[in-house]
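>>> What follows is a predicted protein model with its sequence.
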Amino acid sequence: MLNILRKRAQSPLIQGLVLVIAVVFIFWGFGGNQGNNRTAVATVNQVDIAYQDYVRAYKQATDNFRQQFGGQIPPALMEQMGIKQQVLGQLIQSELLRQGGEEIGIRVSDLMVQEKIKEMEVFQEEGHFSQQRYEDLLARNRMTPTVFENDLKSDLRTERVTTDIADFALVTDHEIDRWLAYSEEEIQLHYVQLNAADFEDKVVIEEEELATWFAAKKENYRSEPKIRLKYLVFNLDDSMEQAQPDEEEIRALYESRKESYQQPEQRHARHILLKTNEGDTEAVRAEKKKKAEEVLALARKEESDFSTLAQEYSEGPTKDKGGDLGFFSKGQMVPPAFNQAVFSLQPGEISEVVETQFGYHIIKLEEIRPASVRTFEQVKDNLAVTLKKQNAKDLAFKNVTKAYEGIMRSGSLEKYSQEGETEILTSDYFARSDVPEEIINDPKFLNVAFSLKKGELSSIVETSEGYAILFVDDIQKPELPELATVREQVAADYTKDKAEELAGTAAEELLAASNEQGSLQQAVNELENKPEVTTTDFLQRNAPGGKDLPPKQLIQEGFKMPWKQKTAQTPVQIGASYYLFEVAERRIGDAKADEAKRNEAKEKLLASARKELVGSWVAGLQARSTIATNDSLLK
């Protein structure tokens, strides 16, 4: 949790730049196992990265991934995601940035770290830093102040170095002109779509040709393996009647979770936002602030309605709701200044103009909902359901364990079945893609079932419904069928395949006619069955495609066309359809766009230039550094 809080202190720009650095390391890699220190996971220019630092960083990374994925992550997936290598790369990156920052005179003092901690709302009480809260939160997260402050210092150093390097990036007016001319370019298309499905009635099935086609595609029709199971099922529902918890159990669970039922104080507020952008000039910002002060004066008049004013003047997303932000607790609002203003007001009060990165806010506090703790009676029923399910699961596990031990003592499932203590179920043969209704259609159950060999008994399998024990009684191996047994499906597939070929041929012929006639429309007019020629509106490169528009791929192909070329050289196949198109007209982008659009373009280009500059700088650091890793410690 605290690791996430540290990251929130960084701006989106810095997070984007750090991502670029990570990509650099992914593609550049590191040196081999050349370090002399066996207790270090890596050495960067003779500076060791300690194993314990790697272990702590790895734990933080895996905890974060588990939170994102809502629980456990299989070890195989963790390995596939390369988390160990990612963590090592980040540690090496941090050390390189520290060394590179020192070379150019960038350092982070302990005082800067302390000031940053004091600004973090999570460590504040009533708007002021609390040493006791700071220590308690760190202890709750099994972290010492020294470790936390070192981590934060590393984050701040990364932020300062990347910011200082990125600040050297420049974007010229000529680059903005070129970008606007490119991004604002528009084309109008004439296009025809030939669907394979429209040619299916033209396909004639000849038995000899169908047999030849089937022989080439025969592997596509190989049957799936089928298994026949004997199995025992222990469903949670069967244990529910015996699983009802008593009052004492429910109360004990409530006491163990009592802290989670604490509701912090919440406040209901409305706001009016006069938006600003990062590239706005001082004059623009001053005008916005002046307007906000005028609106504030209107809001403070006795007869004024704040909700109506918000609908009229606010430029934020809650405008249509009268600026209503609903209830929220302290720290939920991202801008600290906004959060601090709300929690300093009393119901009915209106704030001064509050400036944040989003613009100028006028805030009205509507209501305060005091901190509270949900009582036992309020959560009793939900806790009872939770306990009942857990008790049922425990009982089911107890029963399946007893059965499994019985099978082991008996020596086989067959001998155990003769004792008659538990019903043994038997399935018919079934394939993975065609599971009978009576079989548990659960991935865990099926994964185990189809991984066992004939005559093999599974271990205890946990499913979404309870537990099971499986025994594969028999396996039918996959078979290549004869044409006669699958002819209906083969004929349907053959028809679709040949219809697609016919559509492709028709597209090629129409394209040749179009080039000869000089236009797509004239070529279509010569056909007996005329496909529709669709004319689009003017489209830009970022047009989404789809509904009421040609496919996005077709739009992109249009923009790839040379300016002097009108008709595409080849049909464009998208799925089972072929498209022919011609660029009817082009309009170059307006390089002399209004100031707002030019500023937006400048910010995009500047962000790209910053990333490229930081990435190049880090790549340069790595290229002239000696980096050795001790991969044996990553296991």
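Right, received. Where do you want to start?
>>> contacts, neighbours, all on C-alpha from now
OK.
>>> if I look at the residue most central in space within the chain, how far off is residue 2?
Centroid check for the chain by Cα atoms, centre = their mean gives residue 68 as the closest residue, at 9.0 Å. According to Cα to Cα, to the nearest Å, residue 68 stands 15 Å off from residue 2.
>>> just residue 271 next, same as before
Taken as Cα to Cα, the span from residue 271 to residue 2 is 30 Å.
>>> Neighbour count for those two, which is higher?
residue 271 (27 against 15; other Cα atoms under 10 Å).
>>> Next, that one: secondary structure please.
Look at residue 271: counting by DSSP: H, G, I helix; E, B strand; the rest coil, its state is strand.
>>> go on, residue 113?
Counting by three-state DSSP, the backbone at residue 113 sits in helix.
>>> dump the residue contacts of it.
Neighbouring residues of residue 113 by Cα atoms under 8 Å, 6 or more residues apart in numbering: 149, 152, 153, 156.
>>> Same check on residue 93?
21, 22, 25.
>>> Using TSV, lay out the residues you listed together with distance to residue 294 and secondary structure.
Converted to TSV, the contacts of residue 93 look like this (distance: Cα to Cα, whole Å; DSSP: H, G, I helix; E, B strand; the rest coil):
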residue	distance to residue 294	secondary structure
21	46	helix
22	47	helix
25	52	helix
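>>> Go through those residues and say which is closest to residue 163.
Nearest to residue 163 among those: residue 21, at 12.9 Å, using Cα to Cα.
>>> and that closest one, what does it touch?
By Cα under 8 Å, 6+ apart, the contact list for residue 21 reads 93, 614, 615, 618.
>>> then this one, side by side with the first:
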Amino acid sequence: MQEFRRFVRGPVGKVLLAAIILPFVISGFYGYFVGGGSGDVVAEVEGTPITRNAVNQRVERVRDMLRQQSPNMNPALLDSFVRPAMVLDGLVNEQLILSAAEKSKLVFSTSQVSADVRQIELFQEDGKFSNNRFERELRSRGMSPQGYIRGLQQDMVKEQYRAGFMATNFALPSELDEQRRLGEQVRDIRYTELDLNALRSSFSVSDDEIATFYEENQGEFMRPEEFRIAYVSLSADQYADQVSVTDEDVAEEYEVRKAILAESGANTARKVAHILIAVDGDRSLEDAKVRAEEAEKAIAGGMSFADAAADYSDDPGSASSGGDLGVVTKGALPEEMEAAIAELEPGVVSAPVVSDAGVHLIKVTEVAEERDMPTLAELSSQIRADLKQARAEAMLNEDVATLEESLYEHSSLDSPAEQIGAEVQRTEWVALSALPSPLNAPAVQQALNSDEVRRDGHNSELLESAPGQYLAVRIVEEKAAEPLPLDEVRFAIEERIKGERAADKVQSLIGEAEKKLEEGASLEDIATLFEAEVQEQEGLQRGGAEPSMEVVNGAFSQSRPAEEGEGSVAITRTGNGSLIAYQVTRVEDGNAEPLTDEQQLAALRELGNIEGQRSFRQVVALLREEGDVELHSSRLSPNTGDEQ
């Protein structure tokens, strides 16, 4: 049983296992669309379930967007930043907004969505909407046209609801004046600073103190364990020199591809138009068939196919263009439609054809000329490269299977490597946290930390460190962690002791300064205590960082000083540990310069938008408070069963 487990965990075992479980994968995939068990539902909002799959898809979509914006972002940081629980919270809010919009009888028609879709550049070719491009792009994302349209309609309805609050808010000139008075306000301050870095440099540390600290904190100054690692690596690139492809091989492959092309009919294209009667939540298949018959009778009665498409078709991409799907090749449309198209003569309208999308009436408007396959000379280099790659991968797969089996039969890597003609490579002394290439992969680090490899000294299982890159590793030698020499850490110890003494001094001075202020001390008194000078800073603005962000925020939170007077003295600790005592000496309100009519209008519009956003956040909070929301956050993990 243990050998079977090892086999299944390996690359070859994974391939066979994938073939065995494929039917179950397909069933699971189908279940995603028809609804799974209750354990897949992570929230219910106004009776509408939100599934774990929906959350995971949104998580990956957000992460992909962030990866495109910041390609160098640390993957671990990205995973911790975009969490399923956070995304679920957003999906719950969206569903609450949608439910509230539907209760308010807000709608966005299919024709409105269709007009918008035709303007999306992604679905255009040569500046015009392309139905082929539309369907191709949606298929690549695992979406149907009907599902995409429904999603857009829901988005538009939610946007209508948002706009009802956000776009209808407004601001008064008096509110703008007050905002400008506060937002553009500037303040002057006097302050004195106890600089932690300067204080640190005032202390001295003796050699005996450094040596004592070193002895008492030995565990903090250790060189980590180091290892010499042996490894065998395999990739398809290693077999490039062992693969040869003759001209005869290329010619034979060309004929095979040519025969496949002819047999599949992929070199024959037809120009096709259709009328789609969609089957959805509002229309059953039987109802769709009845409507298709109505369209069929209308065409038989003299209505043009294009007019019938405009009146009857639910396909937003083609209805307004006579149902035109453009030139289609085999494999581009559902099998039911392709079977009907293959039997149709140009100009003839098919009987109703049923597909997953609904019921179609199809017309072949033109049969395009067969396109010739490129010549052998044109395809030769590509075919040669394909054959070389395929043969190299075949050799790789054979050696992967051999190596995987032999790793468990030998106590070193030498014999397994010899069986496949590979070389065992060895590293110098390295820490597991700083592995060199090609060992710097999470799978390798995990294997080297495992009991089998680290404690028992066995070969690792065959690891796929990257797509098409395989590794087996073994620890050859191990060097225990050892203390770093005192000379290497002397400076760090000295600075640490100085820092601790400076921090203690700052802490005692905070208490003294606060006591003095309670007794009525002035800023000059505090400056004397800090052994520092009193400085002035004029024209502080909200959000500034000089002399420190903490001081600026504190200065704008203080009350306005009396005329010709000074504010009370306050003390704050900055982010780097320094102390600053300060007082406000002058306040000058904003709104001194009048705005032009155009500037006033723009400012009022922006202030109204800000107020609208604030209002809508309150609306969403109210929906969360009063809405019917059930959360099953524990089910976000796929390993969590149904809640009891």
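Noted; the coordinates are in hand. Model, not experiment: these values are computed from the prediction.
>>> what's the TM-score here?
Remark: TM-score between the superposed chains equals 0.56 [TM-score structural alignment, normalised by the length of structure 1]; 467 aligned residues with a Cα RMSD of 5.6 Å.
>>> Please spell out which residues along the helix or strand containing residue 48 of structure 1 are buried.
Applying DSSP states H and E as the criterion places residue 48 of structure 1 in strand 47-50. Buried residues in strand 47-50 of structure 1, counting neighbours by 16 or more other Cα atoms under 10 Å, are found at 48, 49, 50.
>>> ditto for stretch 482-489 of structure 2
Going by neighbour count (16+ other Cα under 10 Å), the buried part of stretch 482-489 of structure 2 is residue 484.
>>> Closest to residue 61 of structure 1 out of the contacts of residue 93 of structure 1?
Using Cα to Cα, the contacts of residue 93 of structure 1 come closest to residue 61 of structure 1 at residue 22, 14.4 Å.
>>> Aligned counterpart of residue 366 of structure 1 in structure 2, please.
By TM-score structural alignment, residue 366 of structure 1 lines up with nothing in structure 2.
>>> Let me fix that, I meant to ask about residue 286 of structure 1.
Matched across to structure 2, residue 286 of structure 1 finds no residue, judged by TM-score structural alignment.
>>> Return the distance of residue 286 of structure 1 relative to residue 193 of structure 1.
54 Å.
>>> do the same with residue 566 of structure 1
Residue 566 of structure 1 is 18 Å from residue 193 of structure 1, by Cα to Cα.
>>> Not counting its neighbours along the chain, what's nearest residue 251 of structure 2?
Ranked by Cα to Cα, 6 or more residues apart in numbering and with sequence neighbours excluded, the top spatial neighbour of residue 251 of structure 2 is residue 376, at 7.1 Å.
>>> Quick one: distance of stretch 115-133 of structure 1 to the chain centre.
Put simply, stretch 115-133 of structure 1 sits 32 Å off its chain's centre (Cα atoms, centre = their mean, to the nearest Å).
>>> which residue ranges form the helices in the stretch 401-550 of structure 2?
414-419, 442-448, 486-518, 523-530, 549-557 (DSSP state H, counting those that start in this stretch).
>>> Nearest to residue 364 of structure 2, out of these?
Closest approach to residue 364 of structure 2 among the helices of the stretch 401-550 of structure 2 (Cα to Cα): helix 442-448, 54.6 Å.
>>> The closest one vs structure 1, average distance?
Overlaying structure 1 shows helix 442-448 of structure 2 at a mean distance of 4.8 Å from the equivalent residues (mean Cα distance after the TM-score superposition for structure 1).
>>> Which strands or helices does that helix pack on?
Packed against helix 442-448 of structure 2 by the contact rule (3 or more Cα pairs under 8 Å, 6 or more residues apart in numbering; DSSP states H and E) you find strand 463-466, strand 469-479.
>>> tell me the most buried of the ones you listed?
Highest mean neighbour count of these: strand 469-479, a mean of 19 (counted as mean count of other Cα atoms under 10 Å).
>>> average distance between it and structure 1?
Mean for strand 469-479 of structure 2 is 3.7 Å (mean Cα distance after the TM-score superposition for structure 1).
>>> neighbouring contacts of that strand?
225-236, 400, 412-413, 444, 448, 453-454, 457-465.
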